[in-house]
Every structure is written in C-alpha cells, then in structure tokens.
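Student: Below is the sequence, then the predicted model.
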Amino acid sequence: MSTVLQPIQVTLLGLSGTALVLCTQNTFSAPVQGYVMSVQMTPAVCLIDSSKSKKRKCLEGYSLNIEGLYPEVATRECSTHSSAKLPPLQAKVVARVMPDEAARIQLWQGIGGCVPMNASQYFRMIINNADRMNVPSVLTGQDTQTVQLSQLRSLFLKSNSGMSSKSVHFQCSNHQGKSYLTEIKICYNTAGRYKQCGAAIESNCPNQFVIKGSY
C-alpha cells in the first residue's frame, strides 16, 4: 500500500500528528505509498475512556467502528479546507462503520490534503475496504471473552485472502488489571490489497487479552 526517489522519512499521519509508519519517498509531490485502517473496538474504548461514553457509538452499542484510513505520505502537513460533506445516501452508509459525523469531518480535514481524491471518493474507499474484510465473529459478540493473540491473528488470516501476519496488528490497553483489545491496524497498498505494515506498526497486546462484549 511506488517509486523511491531521494530517501527520507515517510509518515503515516494520524489525527494527533504523530508518525505511525515509516517508509521512504521524496518530499516533492510524493504519492501515497499505502494506507493503514484503524478499527476501534468500541465497547472496550467506551469502558476505558469515560469521556467517550456519551458518543453515539457507545450509546448505541457498536461492537467496532473505523477511526480512519491513514495515508503513508512524505509530509506531516496534510490538512485541507475542502468540504467533507457527503451525499445523504453515502453519509448513511458510512455511518454504519463511522457513526460520529464530527469525527469524520475532523479526519478528512486532517488528512484530506494528502490523498489523491475528494472526500466522497475517500470515504467510498473506506467502505470498500471494510466490506471486503471478514471480521471474526469473536470481535462482534455480546459476551466478553478472553482470547489468545495467536488465535485471533489466525482467525483473521483464515478468513481474509491475501492477508499475512504482518498485515494486521493488535493494540491493547490496561484497565483495572486486565488487558483489553482496543484497536486493530490493517495495512493496504494503494490498490486496496493487504500488504506488510511498516516497521512502526506493531502489536502491543500480551499473549492473552480480553475482548469486551457489546453488552
């Protein structure tokens, strides 16, 4: 998820402005090298972060939602003033996996200047990637479960053709003595196929952790 010119550091720009992925590319009109989709485990995040408890995704019992599809680019300055407004039908479809409209607008304003498309095309790409991905049922159930890292990775690889163990990484956070799965990062090339993630993307979950159920 490309032509290498003068080697410099490339960042995957998140909303915090921090570097999430490293590659090599030229700073002059550098093309996107690929994308990293951030899938948030909503029940766990709502449990751990009380400031999000009033968000729609928490109140309506979403089992997961997509935070963003972040481009690998050669610059940190990716902001845009172009509109994030979507046609009503598309907005309704996108809301199935990204329910917070304000977060969608903030996402686009933060990375829209570095993707070779408008907002409608960008969010369509998110939906296309989400529709092609088969999510293991253990992530969307109502019951809280304890799972093995190797087991969850194996479930992803078995149900998603072309995905390798280096295409998907798991992030956990501690809460009251337990480690909860809070985020999954999945790496794509620019054609929407799974690829190996950059060196800065890695799992931090222990061998065993908790998947918080939606209830």
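Tutor: Everything's here; your move.

Student: CA only for contacts and neighbour counts going forward, please
Tutor: Noted.

Student: residue boundaries of the strands in the chain?
Tutor: 8-13, 19-25, 35-40, 65-73, 145-148, 168-175, 178-188, 208-211 (DSSP state E).

Student: elements contacting the longest one?
Tutor: So that's strand 178-188. Using 3 or more Cα pairs under 8 Å, 6 or more residues apart in numbering; DSSP states H and E, the elements in contact with strand 178-188 are strand 35-40, helix 42-48, strand 168-175, strand 208-211.

Student: Relative to Ile126, which of the ones you listed is closest?
Tutor: strand 35-40 (8.2 Å; Cα to Cα).

Student: Let me know the angle separating that closest one from strand 19-25.
Tutor: Strand 35-40 and strand 19-25 are oriented at 170 degrees to each other (axes from the mean of the first three to the mean of the last three Cα atoms, to 10 degrees).

Student: Can you spell out which helices and strands pack onto strand 35-40?
Tutor: Applying 3+ Cα pairs under 8 Å, 6+ apart, one finds that strand 35-40 contacts strand 65-73, strand 178-188.

Student: Next one: Cys187 from Leu64, what distance?
Tutor: Distance, Cys187 to Leu64, using Cα to Cα, to the nearest Å: 18 Å.

Student: Pick out whichever of these two has more residues nearby.
Tutor: Neighbours of Cys187 and Leu64, each counted by other Cα atoms under 10 Å, are more numerous for Cys187; the result is 27 against 24.

Student: Might you report the residue contacts of that one?
Tutor: Contacts for Cys187 (Cα atoms under 8 Å, 6 or more residues apart in numbering) come out as 1, 34-37, 167-168, 194-197.

Student: didn't Val10 look like it was pressed against Gln25?
Tutor: Yes: with contact defined as Cα atoms under 8 Å, Val10 counts as touching Gln25 (6.3 Å).

Student: list residues touching both of those two?
Tutor: 73-74.

Student: Which neighbouring elements make contact with the longest helix anywhere in the chain?
Tutor: For the chain, the longest helix by residue count, based on DSSP state H, is helix 119-132. Contacts defined by 3+ Cα pairs under 8 Å, 6+ apart place helix 119-132 against helix 88-94.

Student: Show residues contacting the helix it packs on.
Tutor: 120, 123-124, 127.

Student: Against Gln109, how distant is the residue nearest the centre of the chain?
Tutor: Among the residues of the chain, the one closest to the centroid is Ser38, at 1.1 Å (Cα atoms, centre = their mean). Applying Cα to Cα, the value for Ser38 to Gln109 is 17 Å.

Student: Alongside the first one, take a look at this:
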Amino acid sequence: MGICTAVVHASPAPAGYVMEIQLVPAACSLDPQRNKKRKCLEGYSLNVLGLYPEVAAQRNCTSHTVLNLPPIQAKVVARVMPDENARKQLWQGVGGCVPMPANQYFRMMINYAEKLKIPDELTSQETRVMQAAVLRSRMLRLNPGLPTQGFEFSCQQNKTNSILTEIKICYQNNGHYKACPKNVQNNCPATFTIKGSF
C-alpha cells in the first residue's frame, strides 16, 4: 500500500510555482457571462485562479485522480476559490505535475494566499486609476522577502482604458518568493484602472 502511494505521487518536483490572483470586479465587468458566477454575485474582491507548477511547456500535467477534498477543507478553499468546478478543473489540469495529493496541494495554496499581504487599493469599493510603480512598491513594502521580479501584473484593455485583472506571484518549492520565470510577463501600461468591488 505504502509503495503504491509513493508511486502515484512520485511526480518530479516542479521548478517552482506561480499563484494567479484574479481581481474579481474587473473580471466580472469585462465578461458579462461571468456575472452569474458565485464570486461575482457574492461580492468577492479577490479570487485565486490557481497555483501553477513551473514545468516544461510540453509536459502533460493532467491528473488521473478525482478531486475529493474533505468538507472542512473544501470550505476553507472556497474562501479564496469559491467555484467548485474551477477547483476540479484546476486539479485536473495540474495534478499530474505536483508531487503531492490534492488535499496537500490545496493546503499549500491556502497557506500561500493567506501569507500574501494585498494593498487596500485592490480590495476597495472605489474604482481608481493607479500607477503600476506605486502598486508595485506597496506590494514590496507589505511582503518582506518578495523580490521586485517576484510578481507581475496582467491587464485587459476595454474601450477607454487598461484594467488590472490579475497578479501573478512566483514561489520556490519551499514557499519562499523568487523571481518569476521569463514566461510570466507584465502586460500592463504605466497607469491602469483598478475596478472597485461594485
């Protein structure tokens, strides 16, 4: 039994992880289809999209195990990732590349999310225009040990301006921050809009 378990989870360790945090008000306003989702209806300001293992692009990360979290853990995970289908899809897509079972992976994701300090501007009810450099310096001040290259912003253009939609944070396997790999790019202009939470 022990040997089988070891074999099932013997996926080689990735080079690190990238946590993607979605700014929910921005995502909901840019995609009307999303407005019916729980995170939009219940006024979430931030949502973790996933903790993605850093592996070679051609590697197949599909999981062959079904996501079945204990009810108490599912409740905790729902605080940062409310959509159950999104959790299942995430595990289906990355489970084959993480060297641990699902409950451990989601525990790790929660630990990273809870440890990360987020500037108030990202959870405010007011929509505001902000300079990337100002937000970057606030992130660095709130999170000792986070290198300047340890996170990147993603924006989406609407008719009139650029809206901040995601923040990506990069981690070593031991949970310490690290500089992001080259494929994690900032695509935001020097100034962008942060959507208020409704």
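Tutor: It's in. Since this is a predicted model, take the numbers as computed values, not measurements.

Student: that older thread, for the contacts of helix 88-94 of structure 1, pick the one with the most neighbours.
Tutor: In these, the most neighbours by other Cα under 10 Å go to Phe123, 23 neighbours.

Student: for that residue, what are its contacts?
Tutor: Going by Cα under 8 Å, 6+ apart, Phe123 of structure 1 touches Val94.

Student: Distance check, it against Lys92 of structure 1.
Tutor: Phe123 of structure 1 is 12 Å from Lys92 of structure 1, by Cα to Cα.

Student: cool, and Arg153 of structure 1?
Tutor: Taking Cα to Cα, one finds Arg153 of structure 1 at 31 Å from Lys92 of structure 1.

Student: the more surrounded of the two?
Tutor: Ranked by neighbour count (other Cα under 10 Å), Arg153 of structure 1 and Lys92 place Arg153 first, with 17 against 13.

Student: Which one of the contacts of Cys187 of structure 1 is nearest to Ser51 of structure 1?
Tutor: Met37 (23.2 Å).

Student: Against Pro71 of structure 2, how distant is the aligned residue in structure 2 for the closest one?
Tutor: Using TM-score structural alignment, the equivalent of Met37 of structure 1 in structure 2 is Met19. Using Cα to Cα, Met19 of structure 2 is found at 23 Å from Pro71 of structure 2.

Student: Which one's more surrounded, the two?
Tutor: More crowded of Met19 of structure 2 and Pro71, by other Cα under 10 Å: Met19, with 20 against 9.

Student: shouldn't that one be in contact with Gly50?
Tutor: Yes: counting by Cα under 8 Å, Gly50 is a contact partner of Met19 of structure 2 at 5.7 Å.

Student: quick revisit: could you see which of the contacts of Cys187 of structure 1 carry over to structure 2?
Tutor: Among the contacts of Cys187 of structure 1, the ones whose aligned partners also touch in structure 2 (both residues aligned by TM-score structural alignment, their matches' Cα atoms under 8 Å) are 34-37, 167-168, 194-197.

Student: Which pair of those spans the longest distance?
Tutor: Farthest pair in those, by Cα to Cα: Gly34 and Val168, 14.0 Å.

Student: So what's the residue count around the residue opposite Val147 of structure 1 in structure 2 once aligned?
Tutor: By TM-score structural alignment, Val147 of structure 1 lines up with Met130 in structure 2. Number of residues near Met130 of structure 2 (other Cα under 10 Å) recorded here: 15.

Student: so Met130 of structure 2 makes contact with Cys188?
Tutor: No: counting by Cα under 8 Å, Met130 of structure 2 stays clear of Cys188, with 11.3 Å between them.

Student: Distance to Ser50 of structure 1 for the contacts of helix 88-94 of structure 1 - can I get that in CSV?
Tutor: Formatted as CSV, the contacts of helix 88-94 of structure 1 follow (distance: Cα to Cα, whole Å):
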residue, distance to Ser50 of structure 1
Ser120, 32
Phe123, 28
Arg124, 31
Ile127, 28
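
Student: Which one of those is nearest to Ala19 of structure 1?
Tutor: Phe123 (22.1 Å).

Student: what's the distance between Ile63 of structure 1 and Lys55 of structure 1?
Tutor: That one is not Ile; residue 63 of structure 1 is Ser. From Ser63 of structure 1 to Lys55 of structure 1 the distance is 13 Å (Cα to Cα).

Student: higher neighbour count, those two?
Tutor: Each of Ser63 of structure 1 and Lys55 has its neighbours counted (other Cα under 10 Å); Ser63 has more, 21 against 13.

Student: so who does the alignment partner in structure 2 of that one touch?
Tutor: In structure 2, the residue matched to Ser63 of structure 1 (TM-score structural alignment) is Ser45. Applying Cα under 8 Å, 6+ apart to Ser45 of structure 2 gives the contacts 23-25, 122-123, 197.

Student: now those residues as TSV including neighbour count?
Tutor: Output for the contacts of Ser45 of structure 2, formatted as TSV (neighbours: other Cα atoms under 10 Å):
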residue	neighbour count
Leu23	25
Val24	27
Pro25	26
Leu122	21
Thr123	19
Ser197	20
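
Student: can you list residues touching both of Met19 and Gly50 of structure 2?
Tutor: Met109.

Student: if I pick Ser179 of structure 1, what's in contact with it?
Tutor: 172-173, 205-206, 209-210.

Student: Could you check how far it is from Cys205 of structure 1?
Tutor: Taking Cα to Cα as the criterion, Ser179 of structure 1 is separated from Cys205 of structure 1 by 8 Å.
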